[in-house]
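K.L.:
What follows is a predicted protein model with its sequence.
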Amino acid sequence: MSSPGAPVRVALLGCGTVGSQVARILVEQAADLRARVGRPLDLVGIATRTVRERPGVDPALLTTDAAALVARPDVDLVVELMGGIHPTLELLTDALAAGKSVVTANKALLAQHGGELFEAAERAGVDIYYEAAVAGAIPIIRPLRESLVGDAVTAVTGIVNGTTNYILDQMHTTGAEYADALADAQALGYAEADPTADVEGHDAAAKAAILASLAFHTRVHLDDVDCEGIAEVGAADIEAAEQIGCVVKLLARCTLSADGTIAVGVHPTLVPATHPLAGVRGAFNAVFVESINAGQLMFMGPGAGGSPTASAVLGDVVTAARNRVRGVAGPGESAYSTPGITDPGRVRSRHHLALVVRDEPGVLARVAAAMAHSGVSIQEVRQVPLPGDGAHARLSITTHVASTADLGAVVAELEASDDVSGRIRVLRVEGE
């Protein structure tokens, strides 16, 4: 608890796109923040990789010695926006052990070492807040952590990566190829020069682990998330989705399986146009929550960017500072449940298969028989001649809900048959 009337002193680790905005708001809105906290919020230091002039930032606050800044006895609250795992984990562990509260936007760190940090915060009786770690400005952590804590969440489905949503949206709306849409996203600053973390689904997987941990009151690690990115999504997938009234989205999905385990995955998915997530455009994010009593809820907004993400960070800063002034800690980790993770092969979903087959009598019957042999039921099938090839046709099949393992067996059997040419493209389909 801070001394009566004393300011709450804040150390900032990182002064990039988000960190510089946090520093700016702490200074420009100091009077309002003071009124909301009940004490001044004093920014006493900013750790950066290099000390150089930054617009709106007092150069006297800058230091390259993050460890020394964290260790300062006058620091009450550490805001971490530098990213990475090491030395960030050690810095935050030291801060918590010293009785300092922490605000972070580091989804990769939380997905891999969240348990250690929550335990350190619990031992010290201080806070760790992380609203900005998932979906930027969208308030989703606090609703799951606090607002819905009296309910039973059954599923959380989200578009939690703005880069991939922009790319897929461009492919749908402009007809752009994947490579061109990616280049456009890079030119606009939505995608990094090395977009691997986004397009391979790793960023979304870290966020899925955090969402699943909160929704189901357990610890879900990044390694528990079944992950597939969008690098192989092509124009044929976009066209196939549109033909059945869907759009392709990279979805992070966390669901309670029938056996009580939790299925957590990130996959490019065909989303029916009637689903609320289908209309999420550009670089926006959205999270769709289903629970027993509240029903269906959706949270949508900017998923990235300096000012939107800084808004989420400052919300956590104010909350942690208020708690500091009152001498209390907010809600800690809720991880009383150990349901286990659903085996990826047992995850159930609808699927869409796109394949090229011989255009002759009996082929469709043999395809249907192969699917029935593995217990996969056909919901809808379309067959069109392959342009410029009178001997083959393109087959588009949507299944009823089936396990991933059963679907895999169907694909293996069909690809080994003489009826099918080349590789079968499989995408999941959202909904029953």
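P.N.:
Structure received.

K.L.:
rest of the way, CA atoms for contacts and neighbours
P.N.:
Will do.

K.L.:
Just give the number of residues close to Glu430.
P.N.:
If you count neighbours by other Cα atoms under 10 Å, Glu430 ends up with 20.

K.L.:
Ignore what I typed, I meant Gly84.
P.N.:
Neighbour tally, Gly84, other Cα under 10 Å: 12.

K.L.:
Repeat that for Glu53.
P.N.:
Per other Cα under 10 Å, the neighbour tally for Glu53 reads 10.

K.L.:
what residues are up against the residue nearest to it when sequence neighbours are not counted?
P.N.:
Leaving aside its sequence neighbours, Glu53 sits nearest to Pro59 (Cα to Cα, 6 or more residues apart in numbering; 6.5 Å). Counting by Cα atoms under 8 Å, 6 or more residues apart in numbering, Pro59 makes contact with 51-53.

K.L.:
Mind giving me the packing neighbours of the helix or strand encompassing Ser307?
P.N.:
According to DSSP states H and E, Ser307 maps onto helix 306-326. With contacts taken as 3 or more Cα pairs under 8 Å, 6 or more residues apart in numbering; DSSP states H and E, helix 306-326 sits against strand 8-13, helix 17-28, helix 30-37, strand 77-80, strand 101-104, strand 128-129.

K.L.:
Please repeat the previous calculation with a cut-off of 6 Å.
P.N.:
In terms of contacts (3 or more Cα pairs under 6 Å, 6 or more residues apart in numbering; DSSP states H and E), helix 306-326 is packed against helix 17-28.

K.L.:
one more structure, for comparison:
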Amino acid sequence: MTDALKIGIAGLGTVGAALFRAISTRHNSLAEICGREIIITAVSARDRTRDRGLDLDSVAWFDDPAAMAREADIDVFVELIGGDGDPAHAAVLAALGRGRHVVTANKAMLAKHGVELARLAESNGVLLNFEAAVAGGIPVIKAMRESLTGNSIQRIYGILNGTCNYILTRMQRDNMGFAECLSEAQRLGYAEADPAFDIEGNDTAHKLAILTSLAFGTEIASDEVYVEGITNISIDDIHAADELGYRIKLLGVAQRTASGIEQRVHPTMVPKGSMIAQVEGVTNAVTIEADILGELMLSGPGAGGDATASAVLGDVADIAKSRPGHQHAPALGRPATQLEPYRRARMQSHEGGYFISLKVEDRAGVFASIATRMAENAISLESIVQRARPGRAAVPQTVILVTHATMESNVRAAVDAIKAEGYLAGEPQVIRIERTRES
């Protein structure tokens, strides 16, 4: 049997501990599958006195992960620290510089430094694997990097954050408000004490930027993602969507256009009958639209220690199976030196149209004014409905508009013009409607 593959794990939190246990308990089966043993020879974490329920007696301990990357007797450096800067970034640079393979679950670091790290890995003839960085246990990175070679991908979209999907699911299913659902998610451990990074859409944006690079062969451009979170979604929006035949999901969407690449993260209405609408709770899902394959949807656990550890272990096993002289797939699907500069698409009509909800004073001429402002901005309406409250004339009424395909700039201009009229009783709500192939 080939010499054992020696790994060092930086970060012994939920994922790191789950990975340590998985390798320890599956030692024999991994050796049979990979053709060599996988052994943990070093670890690094902030607190060596903490009881993690792991037998660390036979491994070398390093307080500094970068020191472990440089000095430990390892073949693979597994980075599970997190964060886009040091110590994670410095440690990965050190590992790649020493010619060690790297496996990471760090989407923030990849979104910021991914191209740099891919170049360094390729120049040193080592692997940079990151299946766990996007969509948890779903093998979307491997599918895009290897299985879809030869396909031209036109669009990729999906639910990439379990926290947001859990909140929207509970709002829909249990008629709960946003704040109550968020509190429940925090109690169950699905949301952080400070949930802003998730619910404001930034986590999804980092993952989308990585997928965009793999899909379209461009450099990672996380700063070019339009980002809008779910904090403004109300139970009234959920009910209105339901009545119109939609579910609201936080989607990350990237697509190729004639003028460049479009990347956006925002709440989206999807038809109830679509597959993406059926994805509930903390589950993630990614849909890839390609010219040869057609449409492929991958769905599964998007977070959690075991799901993430499973993806990390898969990356480690791939390295264990590789042999000297084997040609590795480039980290980002094509050699990093051949990635094209990201070119942002010009604004175009959104094919699915828009849902616009307006709370208005109940007075004569409001309907006509709204229709006029829409027409002035070249917006064609599919429907306009007033949800009146009988016998309560003094109470603001809700007007719901559904547009045909139109430009976002036109929608924003029309909404601003309506706001200037002075009859709104609250901020307008604007949500994109995403068409799927099933619809």
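P.N.:
Yep, it's here. Not measured: the values here are computed from a predicted model.

K.L.:
Need the TM-score from the superposition.
P.N.:
The TM-score (TM-score structural alignment, normalised by the length of structure 1) is 0.94; 427 aligned residues with a Cα RMSD of 1.9 Å.

K.L.:
From Arg52 of structure 1, how far off is the residue nearest to Glu53 of structure 1?
P.N.:
Distance, Pro59 of structure 1 to Arg52 of structure 1, using Cα to Cα, to the nearest Å: 8 Å.

K.L.:
cool, and Ile230 of structure 1?
P.N.:
For Ile230 of structure 1, the distance to Arg52 of structure 1 equals 38 Å [Cα to Cα].

K.L.:
which one of those two has more residues nearby?
P.N.:
Legend: neighbour count by other Cα under 10 Å for Ile230 of structure 1 and Arg52, higher for Ile230 (21 against 11).

K.L.:
give the contact list for the more buried one.
P.N.:
Listed by Cα atoms under 6 Å, 6 or more residues apart in numbering, the contact set of Ile230 of structure 1 reads Val199.

K.L.:
again, 8 Å this time
P.N.:
Counting by Cα under 8 Å, 6+ apart, Ile230 of structure 1 touches 164, 199-201, 250, 267-268.

K.L.:
with those in mind, which one is nearest to Ile238 of structure 1?
P.N.:
Nearest to Ile238 of structure 1 out of the contacts of Ile230 of structure 1 is Pro268 (Cα to Cα; 10.9 Å).

K.L.:
Pretty sure Val381 of structure 1 sits against Ile397.
P.N.:
Yes. Between Val381 of structure 1 and Ile397 there is a contact under Cα atoms under 8 Å: 4.5 Å.

K.L.:
who's more crowded, those two?
P.N.:
When Val381 of structure 1 and Ile397 are compared for neighbours, Ile397 comes out ahead with 20 against 14, by other Cα under 10 Å.

K.L.:
which residue in structure 2 lines up with the more buried one?
P.N.:
When structure 2 is aligned by TM-score structural alignment, Ile397 of structure 1 is paired with Leu401.

K.L.:
quick check, that match in a strand?
P.N.:
Yes. Counting by DSSP: H, G, I helix; E, B strand; the rest coil, Leu401 of structure 2 is found in a strand.

K.L.:
now the helices: where do they sit in structure 2?
P.N.:
Ranges of helices within structure 2 are 14-25, 27-34, 65-71, 88-97, 107-123, 140-142, 162-174, 178-187, 196-199, 202-216, 235-244, 305-321, 366-376, 408-421, based on DSSP state H.

K.L.:
Could you tell me where the shortest one falls in structure 1?
P.N.:
Following TM-score structural alignment, the aligned partner range for helix 140-142 of structure 2 in structure 1 is 140-142.

K.L.:
Turn the contacts of Pro59 of structure 1 into TSV, columns for distance to Ala68 of structure 1.
P.N.:
Converted to TSV, the contacts of Pro59 of structure 1 look like this (distance: Cα to Cα, whole Å):
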residue	distance to Ala68 of structure 1
Val51	15
Arg52	19
Glu53	21
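
K.L.:
and which of those residues is nearest Ala208 of structure 1?
P.N.:
Nearest to Ala208 of structure 1 among the contacts of Pro59 of structure 1: Val51, at 35.0 Å, using Cα to Cα.

K.L.:
just checking, that closest one touches Thr64?
P.N.:
Yes. Between Val51 of structure 1 and Thr64 there is a contact under Cα under 8 Å: 6.7 Å.

K.L.:
Tell me the residue in structure 2 aligned with Leu188 of structure 1.
P.N.:
By TM-score structural alignment, Leu188 of structure 1 lines up with Leu188.

K.L.:
need the contact list for its match.
P.N.:
Contacts of Leu188 of structure 2 (Cα under 8 Å, 6+ apart): none.

K.L.:
residues in structure 1 aligned with stretch 15-28 of structure 2?
P.N.:
Against structure 1, stretch 15-28 of structure 2 falls on residues 18-31 (TM-score structural alignment).

K.L.:
Return the set of buried residues in the matching stretch.
P.N.:
Buried residues in stretch 18-31 of structure 1, counted by 16 or more other Cα atoms under 10 Å: 18-27, 30.

K.L.:
Kindly reformat the residues you listed as TSV and extend each row with distance to Phe299 of structure 1.
P.N.:
Shown next, in TSV, are the buried residues of stretch 18-31 of structure 1 (distance: Cα to Cα, whole Å):
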residue	distance to Phe299 of structure 1
Val18	21
Gly19	24
Ser20	26
Gln21	23
Val22	23
Ala23	27
Arg24	27
Ile25	24
Leu26	26
Val27	29
Ala30	29
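
K.L.:
What is the nearest of those to Ala304 of structure 1?
P.N.:
Using Cα to Cα, the buried residues of stretch 18-31 of structure 1 come closest to Ala304 of structure 1 at Val18, 9.2 Å.

K.L.:
Setting aside sequence neighbours, what's the nearest residue to that closest one?
P.N.:
Closest residue in space to Val18 of structure 1, ignoring its immediate chain neighbours: Gly306 at 4.3 Å, by Cα to Cα, 6+ apart.

K.L.:
need the contact list for that neighbour.
P.N.:
Residues in contact with Gly306 of structure 1 (Cα under 8 Å, 6+ apart) are 17-21.

K.L.:
count of residues packed around Leu296 of structure 2?
P.N.:
11.

K.L.:
List the buried residues for stretch 350-366 of structure 1?
P.N.:
For stretch 350-366 of structure 1, a neighbour-count test (16+ other Cα under 10 Å) marks 350-359, 364 as buried.

K.L.:
can you check stretch 68-76 of structure 2 too?
P.N.:
Using 16+ other Cα under 10 Å as the test for burial, stretch 68-76 of structure 2 gives 68-70, 72, 74-76.
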